[in-house]
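A.B. asks: dropping the sequence and predicted coords here.
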Amino acid sequence: MAEAALKQTPVAAMIATLDQPSGGWSDAARKDALARVQSMGLPQRRDEYWKYTRPDTLIQPEALPAALRVSDEVALFDHIDRLKIVFVDGVFDADASDDLTLEGINIERLADASADIHWARDLYGTLETRGQSPVARPLAALNTAFAPDGILIHVTAKVSKPVNFIYRRTSETADAMLHHCIKLEEGAELTLLENGPVAARFNGVLEVEVADNAAFHHVRAQGRDHEQRAATHIFTRLGTESTFKSFTLTANGVMTRNDCVIELTGDDANATVAGACVGDGSDFHHDDTVFVTHDAVNCESRQVFKKVLRNGATGVFQGKILVKAGAQKTDGYQISQSLLLDEDSQFLAKPELEIYADDVACSHGSTSGAIDEDALFYLRSRGVPHGAATDLLTLAFLAEAVTEVEDETLREEITGRLADWLERHAH
């Protein structure tokens, strides 16, 4: 492509606004990612996996201003004993963070890890690159090329308490990219928590390598920032008899796109990705896009997503299970459901199965519906007010997704936060 023509492309316009870190162990991965972005271009509405979600505000050169209207409620996870790692406007804040020393784990800041030889060299951008096939994810490649900050975590044992990424925003125009890499060695275990408003526009990548017999638990809360636009990406690869569990709670936000790409490459591995979403208003748009690849024997995967939508809100789910030849005794489960609390909201779903093995048990289902009138009548007949009865039935609907969170304390806190949201958004 001629240089003059290249200058007119959306990818060139966005790249012109960014500074690419150079030098050190990540340099080759960043240059490769930049070349891939230039080749792929940025996502467009005509792309198969973007037809339900407009990428316009995610790919324009500058973020749209987002007013600072963050709730003053107590932040999720505040009463849990955890190691806190704080980012302000997408930049690591050492003064607000805890000492990054914890037995069984090594934690470093991406921006400070400049040595030519580093354990993360074999991970940074690797899973993201693998996740580009068969579906291109150019925003993730853009992140690999340009993300200036993030956290690198090397886990060598079972970690005694969770690590909590806490995000804070002070600017109405902050545009942030963060790239986190986590490597769990054989038999290691880690719980990662994420919460808080990152930026007016956020592009995040999390790469997680889970070795044999290791376990990774991830619980994330999005949406305290009412006007945030975000595109997040999780890429993970699982070894033999390993476990990966990720749950996302979403409330509020203008536009959120969460991509999750999972590879089960070791026998007897187990992966779960789940989400509970509540949205109110015509500006609310929430998209979960998941791709799970079974490439080993006797593996199990679960996708469980529930969305409650009202006042013109839009929810999207795109989920695929790919079972490769030889991945016998696969157990793949996928369910996506929406509860529409009015006739103006909509739920768009695209569940898929692609199977090349003959000894498998795979299922998928997707439904949309309203509040069960019989159940509502039952509660009303026993003196429960209409609003309270609707909230009880809504929480019961979301419960299947929330129960995918293994830790009871976290489950209770998430349920409490959902109940608080329903109370604030009274009927």
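C.D. replies: Now that the structure is in, tell me what you want to look at.
A.B. asks: alpha carbons only for contacts and neighbour counts from here, please
C.D. replies: Fine.
A.B. asks: mind telling me what element the residue lying closest to Ala147 once chain neighbours are set aside is part of?
C.D. replies: For Ala147, the nearest residue in space outside its immediate sequence neighbours is Met177; the separation is 5.0 Å by CA to CA, 6 or more residues apart in numbering. Per DSSP states H and E: Met177 is located in strand 175-184.
A.B. asks: end-to-end on stretch 96-112?
C.D. replies: 17 Å (CA to CA, to the nearest Å).
A.B. asks: got the contact list for the residue lying farthest from the centre of the chain?
C.D. replies: For the chain, the residue at maximal distance from the C-alpha centroid (CA atoms, centre = their mean) is Ser381, at 40.6 Å. Counting by CA atoms under 8 Å, 6 or more residues apart in numbering, Ser381 touches no other residue.
A.B. asks: would you check how far apart it and Pro43 are?
C.D. replies: For Ser381, the distance to Pro43 equals 51 Å [CA to CA].
A.B. asks: quick revisit: name the residues that touch the strand holding Met177?
C.D. replies: 62-63, 89-90, 110, 120, 123-124, 143-144, 146-156, 190, 198-211, 214-216.
A.B. asks: let's see 7 Å
C.D. replies: 63, 89-90, 124, 143-144, 147-156, 199-211, 214 (CA atoms under 7 Å, 6 or more residues apart in numbering).
A.B. asks: can you check stretch 408-417 too?
C.D. replies: Val402, Thr403, Val405.
A.B. asks: putting a second one here so we can go through both:
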Amino acid sequence: MNVSIPINHTKAESDLLDRFDDVKEALPGSVAVAALREAAIDQIREKGLPHRRVEEYKYSDLRAFLKSAAPMAAASEMNAVTALMNAEDSYGDLDRYRVVIANGRFIAELSDVDALAAEGASLANIAEALSGENGAQLIAPPKSGPNDGIIALNTAFLQGGVIISVNDGVELSKPVELVQVATGAGGQATRNRISVGNGAKLRLLETFLGDTGAGELNTVFDYDVADTAFLATTRLITGKTEAARLFTSVATIGAEAEFKSLGFIAGPKFARNQQFVNFTGENSEAKIYGVSMAGGDDLADQTLIVDHAVPHCNSREFFKTVLDGRSKGVYQGRINVAPHAQKTDGEMMTQALLLSEEAEMANKPELEIFADDVICAHGATSGQIDEDLLFYLRARGIPEDEAKTLLVLAFLSEAIEEYGEEDVTDRLEERVRDWLAGH
């Protein structure tokens, strides 16, 4: 007989359970959606928040980090307008469409709905879709990571988000920036579904502005990349904040398709960017890049699982981390190759540069291969600035601080430039320089 042993909830866990009781009646969705929310909060009730005894969270203990949980953020469209006007432009003069989510809710009035429609892309409010006949399908547990505690939290407290659909054969003339704005303290839970039709092309810029105060920001992205389609996503997880920044991507890739992503972390006290990539069609390619910078006692976690479920697909994973102070970096990556996924080609590399003797990097690259006709490799390195290179630059009259900046920038720029989206490269390298100037 199996006996369920109740856990002793932390204050944050108790706060989250109380919060759910307070807000569940006001959250959007059908009866089926409400049932999924109840199941998700039951998972938190029974297992608690993810902690170090859960293998995937061994190096980034969310339960230990969250001391309490703030109430959910309230809607405030007017504050969103002010925040957008006052915020630093993440991409300078880059011409782009904009889609705005404020405090977890899609704001059509601030988004380029008509301009996108004219090009063959539509926007829909996910909060409204949750009340429809197929609403439960939008937040059903994904095939990858179905028991993940962060996804369960997102499901329980989901306030809203946006559905972006690009029609078959459409190539948008400029990138789409999906901006999530926090205008006040409070937790935010958002889910965004991005569908790219057959032969269509989309470049997506994911930006987060403002500060949630003591409230966590929990965002899930569902990417559906159809046959022969192309999707490139650039995610900025920046800004100094004491709250947890939790991001999850679930990508489903069709046949002869291309998917690229870059996750850029710099600033938050606790940031976890986890990605689940699933190949469902043959002859496709995924290129996943990550750049992380952490100082003080910050934690930057990049977690990735790539499932090669079909033959003849390629994946490349390349992650760079720079750590200062007593910060901690985490890279967990796994390539899974199914028994029938022959002719798979997968390579994974993670490299860390430690600027302080107290900084710590946890590298955990893995291969799980059940096919015999594959090419797969992984590697991991950690080290300090090369003293010979530093001496070379100083011997040519470059001051020590500037020489170190050049070496660190060159180290991180390798991943940024290999990502290949030239119109965002300069802006990302500028953010690297800004971070280095403060460390």
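C.D. replies: That came through fine. If you're wondering where the values come from, they're calculated on a predicted model, not measured in any experiment.
A.B. asks: follow-up on the earlier one: map the residue farthest from the centre of the first structure across to the second structure for me.
C.D. replies: Under the alignment by TM-score structural alignment, Ser381 of the first structure pairs with Ala395 in the second structure.
A.B. asks: what ranges do the strands span in the stretch 1-150 of the second structure?
C.D. replies: 97-102, 105-107, 121-125 (DSSP state E, counting those that start in this stretch).
A.B. asks: between the ones you listed, which one is nearest to Asp298 of the second structure?
C.D. replies: With CA to CA, the closest approach to Asp298 of the second structure among the strands of the stretch 1-150 of the second structure belongs to strand 97-102: 25.8 Å.
A.B. asks: who does that closest one touch, helix- and strand-wise?
C.D. replies: Using 3 or more CA pairs under 7 Å, 6 or more residues apart in numbering; DSSP states H and E, the elements in contact with strand 97-102 of the second structure are strand 105-107, strand 176-182.
A.B. asks: count of residues packed around the equivalent of Glu128 of the second structure over in the first structure?
C.D. replies: Aligned by TM-score structural alignment, Glu128 of the second structure pairs with Asp112 of the first structure. When neighbours are counted by other CA atoms under 10 Å, Asp112 of the first structure registers 10.
A.B. asks: same deal with Thr82 of the second structure?
C.D. replies: Thr82 of the second structure - counted by other CA under 10 Å - has 11 other residues nearby.
A.B. asks: repeat for Asp18 of the second structure
C.D. replies: So Asp18 of the second structure, with other CA under 10 Å, has 13 neighbours.
A.B. asks: give me the aligned partner of it over in the first structure.
C.D. replies: Mapped onto the first structure by TM-score structural alignment, Asp18 of the second structure lines up with Ala16.
A.B. asks: which stretches of the second structure form helices?
C.D. replies: 11-23, 31-47, 62-65, 77-86, 113-119, 126-129, 135-138, 149-157, 387-394, 400-419, 422-437 (DSSP state H).
A.B. asks: ok, Lys320 of the second structure touching Ala294?
C.D. replies: No - using CA atoms under 7 Å as the test, Lys320 of the second structure is too far from Ala294 to be in contact (11.6 Å).
A.B. asks: follow-up on the earlier one: in TSV, list the contacts of stretch 408-417 of the first structure along with distance to Arg169 of the first structure.
C.D. replies: Supplementary listing: the contacts of stretch 408-417 of the first structure in TSV, determined by distance: CA to CA, whole Å:
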residue	distance to Arg169 of the first structure
Val402	27
Thr403	30
Val405	27
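A.B. asks: just the ones in strands from the contacts of strand 175-184 of the first structure, please.
C.D. replies: The members of the contacts of strand 175-184 of the first structure that map onto strands under DSSP state E are 151-155, 201-210.
A.B. asks: quick one: which of these has the most company?
C.D. replies: Val210 (30 neighbours).
A.B. asks: and that one, what does it touch?
C.D. replies: Contacts of Val210 of the first structure (CA under 7 Å, 6+ apart): Lys183, Leu184, Glu185, Arg237, Leu238, Gly239, Ser242.
A.B. asks: same check on Val198 of the first structure?
C.D. replies: Here Val198 of the first structure is in contact with Asp89, Gly90, Tyr167, Arg168, Arg169 (CA under 7 Å, 6+ apart).
A.B. asks: same list (the residues you listed) but as TSV, adding neighbour count and distance to Asp359 of the first structure.
C.D. replies: Converted to TSV, these look like this (neighbours: other CA atoms under 10 Å; distance: CA to CA, whole Å):
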residue	neighbour count	distance to Asp359 of the first structure
Asp89	23	49
Gly90	25	46
Tyr167	20	44
Arg168	19	48
Arg169	20	50
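A.B. asks: out of the residues you listed, flag the one nearest to Asp287 of the first structure.
C.D. replies: Among the contacts of Val198 of the first structure, and counting by CA to CA, the member closest to Asp287 of the first structure is Tyr167, at 21.0 Å.
A.B. asks: show me what that closest one aligns to in the second structure.
C.D. replies: Counting by TM-score structural alignment, Tyr167 of the first structure lines up with Gln180 in the second structure.
A.B. asks: what's the answer for His286 of the first structure, then?
C.D. replies: By TM-score structural alignment, His286 of the first structure lines up with Ala300.
A.B. asks: what about that match, distance to Thr10 of the second structure?
C.D. replies: 23 Å.
A.B. asks: corresponding residue for Lys183 of the first structure in the second structure?
C.D. replies: In the second structure, Lys183 of the first structure lands on Ser195 (TM-score structural alignment).
A.B. asks: ok, now Ala221 of the first structure?
C.D. replies: Aligned partner of Ala221 of the first structure by TM-score structural alignment: Leu236.
A.B. asks: for the nearest residue to its match once chain neighbours are set aside, give me its contacts.
C.D. replies: Distances taken as CA to CA, 6+ apart put Phe264 closest to Leu236 of the second structure, at 5.0 Å, once the chain neighbours are dropped. Going by CA under 7 Å, 6+ apart, Phe264 of the second structure touches Arg235, Leu236, Ile237, Gly290, Val291, Ser292.
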